[in-house]
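>>> The sequence and its predicted three-dimensional model are supplied below.
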Amino acid sequence: MILTIAKKEFRSLFAAPSTWWMLALMQFLFAWFYLGRIDDYLRVQTQMAQLDNAPGATISVAAPLCSVLALMLMMLVPLFTMRLIAEERRNQTWVLLLTSPVSATHIVLGKFLGLLLLLVLIVAGSAAMLATLLLGTHADIGLMLANILGVLLLAASYAALGLYFSALNKQPIISATSTLGVSFGLWLIEMSASDNSSFLRAVSPNSHFQNLNTGLINSADLIYFTLFIATLLWLTIRHLNDERRNAS
């Protein structure tokens, strides 16, 4: 049942014209940043070649672009998650799903996996663009894979957060703005925290992404993302179960 709901959500996301417009705009912006970064790298490549430990193309181009991709996904994911539950409430189709014999766990996991599949395709398209670095230079494959993993985990975290707010609100716009506001707030926490504020950095998903962005795959960061996603999905399931009991 989870896979059935996931396939349905994936098809519905791709059936919406707005999805294609957002994907086209995102790929255009990412390609524009990519070409601009390549141009900047080529301009200083001669000077960097004279250094003993000159940064390669992966550090100079791929890693910064993955940070840009993470920021773009932070703004894009709420536009997708607001449709998962909040829009069904507005269209009055949510009652049919809520009163069906499908469990809340299956509903939440199915919708989450459907959106996650779309996000994987988005990241894969951007990763394919970054892979063109292999055609003209020696790229650090390990660093590139660590960045892609970090972007996927960060996108999944935003998806779980957006799904939770989509379950809380009846209006899609409120759901999207709430998700974006909290995501941006967590991003600001990491940006404004000092080196001594280890707790503030620990609660921000972006700080854990930064470790992967530098090529450091730490078990603590992987555990954080797993707990962050699992907690938000559990809260969403619990809220839907409470809503189902109140409706019965």
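Happy to help now that I have it.

>>> When you work out contacts or count neighbours from here on, use the C-alpha atoms and nothing else.
Noted.

>>> tell me which element the residue most central in space within the chain falls in.
Against the mean C-alpha coordinate of the chain, by C-alpha atoms, centre = their mean, the closest residue is residue 155 at 1.3 Å. According to DSSP states H and E, residue 155 maps onto helix 141-168.

>>> Would you indicate which residues of that helix are buried?
143-144, 146-168 (16 or more other C-alpha atoms under 10 Å).

>>> ok now that helix, how far from the chain's centre?
3 Å (C-alpha atoms, centre = their mean, to the nearest Å).

>>> immediately after it, which helix or strand?
According to DSSP H and E, the helix or strand after helix 141-168 is helix 172-192.

>>> quick one, that following helix and helix 141-168 angle?
140 degrees (axes from the mean of the first three to the mean of the last three C-alpha atoms, to 10 degrees).

>>> Now do helix 172-192: everything it contacts.
74-75, 78-79, 81-83, 86-87, 90, 158, 161-162, 165-166, 168-169, 200-201, 203-207 (C-alpha atoms under 8 Å, 6 or more residues apart in numbering).

>>> here comes the other one, which I'd like you to weigh against the first:
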Amino acid sequence: MIFTLAWREIRSMFLSPLAWVILGVVQALMGWLFLNHVDNYMSIQSRLLSMQTPIGLTDIVVASVFGNAAIILLLVVPLITMRLVSEERRNRTLTLLYSAPLSMTEIILGKYLGILFFLLVVLFLVALMPLSLLAGGSLDFGAFASGFLGLALLLASFAAVGLFMSTLTQNPTIAAVSTFGMLLLSWVLDTGGQGASGNVLAYFSLLNHYEPFLKGVFDSADAVFYVLLITTFLVLSTRRLDADRLGG
């Protein structure tokens, strides 16, 4: 039943004009940024070769592309997740899900997997841009895989936060704005303090755990952080639906 609900979400997403607009806009922006990074690399390539430890194509172009994608998708994901539960509640179709032979966990996982599939499609389309460089150069596949995995975990975290915020309201706009606010806050937490308090804030910063992936460094602690974050918000979403069902 989880996959049936996930397929329902995927089908609904791709039948929506918003999904295609988002795909088009994201690809247009990322394509423009990608070409800018390639042009920048070509303009400084001769200087890079004269360095004792030359910076490669992967460091300048691939890492920059994945970094840009994270910022753009931080803005976009709230628009995708805002309708997951809030629209169901507004249209009074959420009670139909409550009456179906589904647990709240199955409902949340089904919706989450549906939105995650869409975001992975976006991720694969973004990843094709750096891979196109293989036609005229070489890439550090270790660094590429690290950046790809980091962005996948980051998007999965964005989706989990957005899903939770969507369970709190019946207004998709409020869900989108609150999701964006929470993601932006968690993105810049590492700039918010010094000393012990600054270290605590930095630990909860999404950017702080994403940067090592962009540098080609895989740290299991960073991966575990994202997994725990995703799990926490999925559990909170389930508890919210449980409370809503019992209260209704």
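Thanks, I have it. Here the structure is a predicted model, which means the values were calculated and not measured.

>>> Just the TM-score for the two chains, thanks.
The pair, once superposed, lands on a TM-score of 0.96 when counted by TM-score structural alignment, normalised by the length of structure 1; 247 aligned residues with a C-alpha RMSD of 1.2 Å.

>>> same for the helix holding residue 155 of structure 1, what does it pack against?
Applying 3 or more C-alpha pairs under 8 Å, 6 or more residues apart in numbering; DSSP states H and E, one finds that helix 141-168 of structure 1 makes contact with helix 63-81, helix 86-90, helix 104-130, helix 172-192, helix 205-213, helix 219-247.

>>> pull the longest helix from structure 1.
helix 17-48 (DSSP state H).

>>> Average offset of it relative to structure 2?
Compared with structure 2 after fitting, helix 17-48 of structure 1 deviates on average by 0.5 Å (mean C-alpha distance after the TM-score superposition for structure 1).

>>> and residue 205 of structure 1, what pairs with it in structure 2?
The alignment partner of residue 205 of structure 1 in structure 2, by TM-score structural alignment, is residue 206.

>>> show me what contacts its match?
154, 186-188.

>>> Swap in 6 Å and give it another go.
186-187 (C-alpha atoms under 6 Å, 6 or more residues apart in numbering).

>>> And residue 166 of structure 2, by the same measure?
So residue 166 of structure 2 contacts 82, 85-86, 175 (C-alpha under 6 Å, 6+ apart).

>>> Just flag the most distant two among those.
85 and 175 (9.4 Å; C-alpha to C-alpha).

>>> How much space separates residue 100 of structure 1 from residue 62 of structure 1?
46 Å (C-alpha to C-alpha, to the nearest Å).

>>> Looking at these two, which is more packed in?
residue 62 (27 against 10; other C-alpha atoms under 10 Å).

>>> which residue sits closest to the more buried one, ignoring its sequence neighbours?
Once flanking residues are discounted, residue 62 of structure 1 sits nearest to residue 130: 6.3 Å by C-alpha to C-alpha, 6 or more residues apart in numbering.

>>> and the residue in structure 1 sticking out farthest from the centre, what helix or strand is that in?
Going by C-alpha atoms, centre = their mean, the residue of structure 1 most distant from its centre is residue 50, 38.1 Å out. For residue 50 of structure 1, there is no enclosing helix or strand under DSSP H and E.

>>> Per the alignment, it pairs with which residue of structure 2?
Residue 50 of structure 1 maps onto residue 50 in structure 2, by TM-score structural alignment.

>>> Look up how far residue 182 of structure 2 lies from that match.
Taken as C-alpha to C-alpha, the span from residue 50 of structure 2 to residue 182 of structure 2 is 44 Å.

>>> what does residue 141 of structure 2 give?
33 Å.

>>> same check, this time on residue 200 of structure 2
17 Å.

>>> helix, strand or coil for residue 138 of structure 2?
Following DSSP: H, G, I helix; E, B strand; the rest coil, residue 138 of structure 2 is assigned to coil.

>>> ok, how many other residues are close to it?
12.

>>> cool, and residue 192 of structure 1?
11.

>>> try residue 92 of structure 1
Neighbours of residue 92 of structure 1 (other C-alpha under 10 Å): 11.

>>> Now do it against residue 134 of structure 1, distance only.
Taking C-alpha to C-alpha, one finds residue 92 of structure 1 at 50 Å from residue 134 of structure 1.

>>> and the gap between residue 243 of structure 2 and residue 191 of structure 2?
Counting by C-alpha to C-alpha - residue 243 of structure 2 and residue 191 of structure 2 are separated by 36 Å.

>>> related to what we said a few turns ago, skip the chain neighbours and tell me the closest residue to the residue nearest to the centre of structure 1.
residue 73 (6.4 Å).

>>> re the thing from before, mean per-residue distance, whichever helix or strand comes after the longest helix of structure 1 versus structure 2.
Scanning forward in sequence from helix 17-48 of structure 1 by DSSP H and E, the next helix or strand is helix 57. In the superposition against structure 2, helix 57 of structure 1 averages 0.4 Å from its aligned positions (mean C-alpha distance after the TM-score superposition for structure 1).

>>> for helix 57 of structure 1, packing partners?
The contact analysis (3 or more C-alpha pairs under 6 Å, 6 or more residues apart in numbering; DSSP states H and E) places helix 57 of structure 1 against no helix or strand.

>>> Just checking the distance from it to the centre of its chain.
That offset, for helix 57 of structure 1, works out to 24 Å (C-alpha atoms, centre = their mean).

>>> Same check on stretch 64-76 of structure 1?
So, by C-alpha atoms, centre = their mean, the centroid of stretch 64-76 of structure 1 is 8 Å from its chain's centroid.

>>> how big's the offset between that stretch and structure 2?
Stretch 64-76 of structure 1 sits 0.8 Å off on average (mean C-alpha distance after the TM-score superposition for structure 1).

>>> Just tell me the aligned range of that stretch in structure 2.
Against structure 2, stretch 64-76 of structure 1 falls on residues 64-76 (TM-score structural alignment).

>>> Please identify the buried residues of the matching stretch?
Buried, per 16+ other C-alpha under 10 Å, within stretch 64-76 of structure 2: 64-70, 73-76.

>>> which other residues reach that stretch?
Contacts for stretch 64-76 of structure 2 (C-alpha under 6 Å, 6+ apart): none.

>>> Repeat that for stretch 114-122 of structure 2.
6, 9-10.

>>> And for stretch 4-16 of structure 1?
Here stretch 4-16 of structure 1 makes contact (C-alpha under 6 Å, 6+ apart) with 110-111, 113-114.

>>> which residue lines up with residue 186 of structure 1 in structure 2?
Match for residue 186 of structure 1 (TM-score structural alignment): residue 186.
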